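Trainee: A structural model of the following input is requested.
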Amino acid sequence: MQNSILSSRRRGDLEVEALLDAGLALMVASGGRRPRVADIVAAAGSSNDAFYRCFDSKDALVEAIVERGARTVVRYVRHRVARAAADGPEAQLRAGLAAVVRQAADAELARRTRAVLANGAAPAPHAGHIGVRLVDALAALLAQPAAELGAADPLRTARTTAGAAVAALQYWLFTEEVPGAAEVEHLVGFLLAGVRAPDPRRLRR
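Mentor: The predicted model follows:
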């Protein structure tokens, strides 16, 4: 009985992943437009019954795709920050910020990220807040190195820095510009200068 339950769960997980993959592929192919349920089901080799067993609606599927895309970005940034730990906090911040904007530098990655962010701003009930959650998750990764560089309010500084990096990423994605090394270095250097800037509250005293 237990094995039967586990097998059923695995099948359910595989169905969900197949539908998410199909939905994302169709969104990327159409430049970010939301596909029809019928097209998602056909691309996944699934059925309407399976779709509605996994998701309440197309909006629910889109939200899941957006959430998964954001988690992928955060995982990649976390990996790059961790790899730079031995080189100190500035290297960690540089690696993390460069990892954010790298989403626009690779053509295939840019297409996927553009489709995810385009739908994150669309009127699904919860996906519209994905930018906020993405910035907060990135800020949590950058707060410690910001503190080690002397930021007086590390979390606020990290949130501002992450927000600026995400805004630059969105600009490059939606203008379809590919940032070169000089553009990335300019952004990272500018944001690092902000992390090191004196606390304005102290300057007013």
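
Trainee: hey, let's count contacts and neighbours off CA atoms from now on
Mentor: OK.

Trainee: Let me see the contact set for the closest residue to residue 26 other than its chain neighbours.
Mentor: Excluding the flanking residues, the one nearest residue 26 by C-alpha to C-alpha, 6 or more residues apart in numbering is residue 35, at 6.3 Å. Neighbouring residues of residue 35 by C-alpha atoms under 8 Å, 6 or more residues apart in numbering: 23, 26-27.

Trainee: Please flag which of those residues sit within helices.
Mentor: 23, 26-27 (DSSP state H).

Trainee: elements contacting whichever helix or strand residue 109 is part of?
Mentor: Assigned by DSSP states H and E, residue 109 belongs to helix 107-120. When contacts are defined as 3 or more C-alpha pairs under 8 Å, 6 or more residues apart in numbering; DSSP states H and E, helix 107-120 packs onto helix 2-29, helix 58-83, helix 130-148, helix 154-175.

Trainee: please give me the structure for this one as well, since I'd like to look at both together:
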Amino acid sequence: MARSGPAPRAAHGTLAAMESTRLEWDGAPASVRAAVDRALRRHQRDALDELGQILDAALRVAVRVAPAEPRVSDIVAEAGSSNQTFYRYFAGKNELMHAVMERGVLRVRSYLGYQMAKQTGPADQIAAWVQGLLTQLTVPEVATQSIAISRLTLRSGGSSPGRATLDDQLGELLVAPLAAAGRPHPELDARAMLDVVLGALERHVATGTGPDTVEREHLVTFCTDVAGGA
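Mentor: Next up, the predicted model:
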């Protein structure tokens, strides 16, 4: 009981200081606000640049040492960074590789959406999605990066809910064309198509191969036939 008195006073003092700071900011001239905003934007740009360098370095190292796992020390050296900077952004290598994978998935999603937007009919849009996703293993540079990332994420929790959520972002692109084709359950169809195509990709990733022309055409036909069978 003897120590119960100071705590409320300290808390009150902290709240009073926060309230004073808020009032000072509320009353700050527009020029001061603008200066602070510029400083924050610069800090954000610097942080994004720093992060981008680490992510790019992680991908280069992963490609170079595949099928072995990259080491944080090698990634830091490749980025021209430091351990302190690395751990400012990431708790460890698994978190970093998830970020690399997430950025890769978002880039692929943007690419698929762009390719699908060129088409008008649902079947053509689905075909563009399948062909675009298979491109990840047929363009040499992209294939090498995809294989390296996939091997790492599969070893370090690639089957986790986080990975599934990222994969679902690719499948979501199929829902609209499947619905337009009159499919009664477009979400389930999209999930099934995603499983089929990603399953084929992961099979090739495991062996370091890629789908040949016959397999590519079969996967496209298989998926577009689903849309045509509404």
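
Trainee: quick one: what's aligned to the residue nearest to residue 26 of the first structure in the second structure?
Mentor: In the second structure, the residue matched to residue 35 of the first structure (TM-score structural alignment) is residue 70.

Trainee: Please apply the same query to residue 90 of the first structure.
Mentor: With TM-score structural alignment as the criterion, residue 90 of the first structure matches residue 123.

Trainee: Check which helix or strand the nearest residue to that match once chain neighbours are set aside maps to.
Mentor: Among residues not flanking residue 123 of the second structure along the chain, residue 224 sits closest, at 5.2 Å (C-alpha to C-alpha, 6+ apart). Assigned by DSSP H and E, residue 224 of the second structure belongs to helix 213-228.

Trainee: In the first structure, which residues correspond to that helix?
Mentor: With TM-score structural alignment as the criterion, helix 213-228 of the second structure aligns to 181-196.

Trainee: got it, and stretch 146-156 of the second structure?
Mentor: Counting by TM-score structural alignment, stretch 146-156 of the second structure sits on residues 113-123 of the first structure.

Trainee: and what of stretch 7-19 of the second structure?
Mentor: Going by TM-score structural alignment: stretch 7-19 of the second structure matches no residues.

Trainee: Would you mind confirming that residue 178 of the second structure makes contact with residue 186?
Mentor: Yes. With contact defined as C-alpha atoms under 8 Å, residue 178 of the second structure counts as touching residue 186 (5.2 Å).

Trainee: Between the two, which is the more surrounded one?
Mentor: residue 178 (26 against 20; other C-alpha atoms under 10 Å).

Trainee: Aligned counterpart of the more buried one in the first structure, please.
Mentor: Using TM-score structural alignment, residue 178 of the second structure pairs with residue 146 in the first structure.

Trainee: which residues does the closest residue in space to its match that isn't next to it in sequence contact?
Mentor: The shortest distance from residue 146 of the first structure to any non-neighbouring residue, by C-alpha to C-alpha, 6+ apart, is to residue 154 (5.5 Å). The contact partners of residue 154 of the first structure, by C-alpha under 8 Å, 6+ apart, come to 143-144, 146-147.

Trainee: what's the answer for residue 106 of the first structure, then?
Mentor: Neighbours of residue 106 of the first structure in contact, by C-alpha under 8 Å, 6+ apart: residue 178.

Trainee: Just send the helices and strands packed on helix 107-120 of the first structure back as TSV, with distance to residue 98 of the first structure too.
Mentor: Shown next, in TSV, are those (distance: least, C-alpha to C-alpha, whole Å):
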stretch	distance to residue 98 of the first structure
helix 2-29	23
helix 58-83	9
helix 130-148	12
helix 154-175	9
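
Trainee: mean distance, the helix or strand hosting residue 128 of the second structure to its aligned residues in the first structure?
Mentor: Secondary-structure assignment from DSSP H and E places residue 128 of the second structure in helix 122-134. Mean deviation of helix 122-134 of the second structure relative to the first structure after superposition (mean C-alpha distance after the TM-score superposition for the first structure): 0.6 Å.

Trainee: show me what contacts the residue nearest to the spatial centre of the second structure?
Mentor: Most central in the second structure under C-alpha atoms, centre = their mean is residue 102, positioned 1.6 Å from the mean C-alpha point. Counting by C-alpha under 8 Å, 6+ apart, residue 102 of the second structure makes contact with residue 166.
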